[in-house]
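Student: Quick one, structure for this:
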Amino acid sequence: MANTGLTTTATAPLGEARTQDAFATIKKCVTLFGVVGVIVLGVVAVTTFAGQEASAFMWIRGVILVAVAPLIHRMTVRASQGSYKDFARVRTLSATLPIAIVAVDLIPGLCPAWYAVLQGLSAPALGGVALITRGSSLRAAFPARK
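Tutor: Okay, here's the model as predicted:
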């Protein structure tokens, strides 16, 4: 493996089929998260142009969640190359973001129900990532640090 500046601490070979299949699934889930975010932002734009009011919160949150998807995807790629730091970040973000998305959606009056539902549809994709990053193949590739 060429020295790419990544800290490789994996004990199981990252080239193992199970491990790379897990990372491929994670990449698909993160892509799905991003696609749902783009759809939400598109719906906000269409409703705004149709004359309905969209709050600054809806625009800002929509843009942030769309912007986060490529960052998580890049972290996933780096993790698949052996970066424990990026693996830990993906693992943490995939566990906390769905909770944060749903929790904010439950705040009364913050956003319309249709917006909360659409944003909530992105949470299961990251929830899947959280489950996969805690699976046996990735736990073996990235053992817990003490």
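Student: When you work out contacts or count neighbours from here on, use the C-alpha atoms and nothing else.
Tutor: OK.
Student: Residue 19 and residue 37: what is the separation?
Tutor: The gap separating residue 19 from residue 37 is 27 Å, by CA to CA, to the nearest Å.
Student: Show the end-to-end separation of stretch 107-118, please.
Tutor: 15 Å.
Student: residues of that stretch that come out buried?
Tutor: Using 16 or more other CA atoms under 10 Å as the test for burial, stretch 107-118 gives 111, 115-116, 118.
Student: which residues sit against that stretch?
Tutor: Here stretch 107-118 makes contact (CA atoms under 8 Å, 6 or more residues apart in numbering) with 36, 40, 55, 57-58, 102, 105-106.
Student: how about this one, so we can line them up?
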Amino acid sequence: METKNTGTDPKTTADRTLLELPGTRRAFAGVRTAVKLYGSLSSVALLVVAGAALGGEPVNTFMWMRAALLPLLALVLWRKARDASRGSLPAFGRVKALAHVMPVAVVAGDLIPGVCPPWYAVLQGLCVLPVVGLAVLTRGPALRAVFPGRRARPTPAGR
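Tutor: Next up, the predicted model:
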């Protein structure tokens, strides 16, 4: 006999009462704002790259791919943040992981000599600033209370 997942599995769902706390709601409002801002900035960056290309500036494949992929990541972040705000532990883990990895990946990619012009690196750096804020929010006390991290397992006596 097959059972349906009702979304109440403590391994995958946060405590609903904690989701309703004012601090948690404020934290998720900040998460939504950060994701919206990131999506807006990365979309503007795509338009700037398109404008530069139309204006005769040299725009390479790396710049086009990065400028196109980052707004798409905003959609992924938005969806996962929405699911996390509804209590999904896996979605929160993904938001947290992306928020911590994306700024490093973007800045590191832009620092590779000869890959992109300085104006593009600055533009991309500005785009990921809201993601840095998102990383701070995901490590804040309000969301840590709702989504406690993995704790070290107690070792049995005698080991």
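Student: Among the buried residues of stretch 107-118 of the first structure, name the ones in strands.
Tutor: Per DSSP state E, strands hold no members of these.
Student: Tell me the one among these nearest to residue 26 of the first structure.
Tutor: Nearest to residue 26 of the first structure, judged by CA to CA, of these is residue 118 at 20.9 Å.
Student: so how far is residue 46 of the second structure from whichever residue in the second structure pairs up with that closest one?
Tutor: Matched to the second structure by TM-score structural alignment, residue 118 of the first structure sits across from residue 123. Per CA to CA, residue 123 of the second structure is found 10 Å from residue 46 of the second structure.
Student: so how many other residues sit close to the aligned residue in the second structure for residue 41 of the first structure?
Tutor: Mapped onto the second structure by TM-score structural alignment, residue 41 of the first structure lines up with residue 46. Other residues near residue 46 of the second structure come to 22 when the count uses other CA atoms under 10 Å.
Student: Figure out the helix or strand that the counterpart of residue 20 of the second structure in the first structure lives in.
Tutor: Applying TM-score structural alignment, one finds that residue 20 of the second structure aligns to residue 15 in the first structure. Assigned by DSSP states H and E, residue 15 of the first structure falls within no helix or strand.
Student: what's the neighbour count on residue 15 of the first structure?
Tutor: Residue 15 of the first structure, neighbours per other CA under 10 Å, totals 13.
Student: more neighbours, residue 19 and residue 37 of the first structure?
Tutor: Comparing residue 19 of the first structure with residue 37 by other CA under 10 Å, the one with more neighbours is residue 37, at 26 against 20.
Student: Now do the helices for the second structure: every range, in order, please.
Tutor: 16-19, 22-54, 61-85, 89-110, 118-127, 129-138, 141-146 (DSSP state H).
Student: Turn the buried residues of stretch 107-118 of the first structure into a markdown table, columns for distance to residue 145 of the first structure.
Tutor: Listed next are those as a markdown table, based on distance: CA to CA, whole Å:
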| residue | distance to residue 145 of the first structure |
| --- | --- |
| 111 | 40 |
| 115 | 39 |
| 116 | 37 |
| 118 | 37 |
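Student: closest to residue 87 of the first structure among those residues?
Tutor: residue 118 (27.5 Å).
Student: And the closest one, how close does it get to residue 16 of the first structure?
Tutor: Residue 118 of the first structure is 36 Å from residue 16 of the first structure, by CA to CA.
Student: Repeat that for residue 54 of the first structure.
Tutor: 47 Å.
Student: ok, now residue 141 of the first structure?
Tutor: Counting by CA to CA - residue 141 of the first structure and residue 16 of the first structure are separated by 9 Å.
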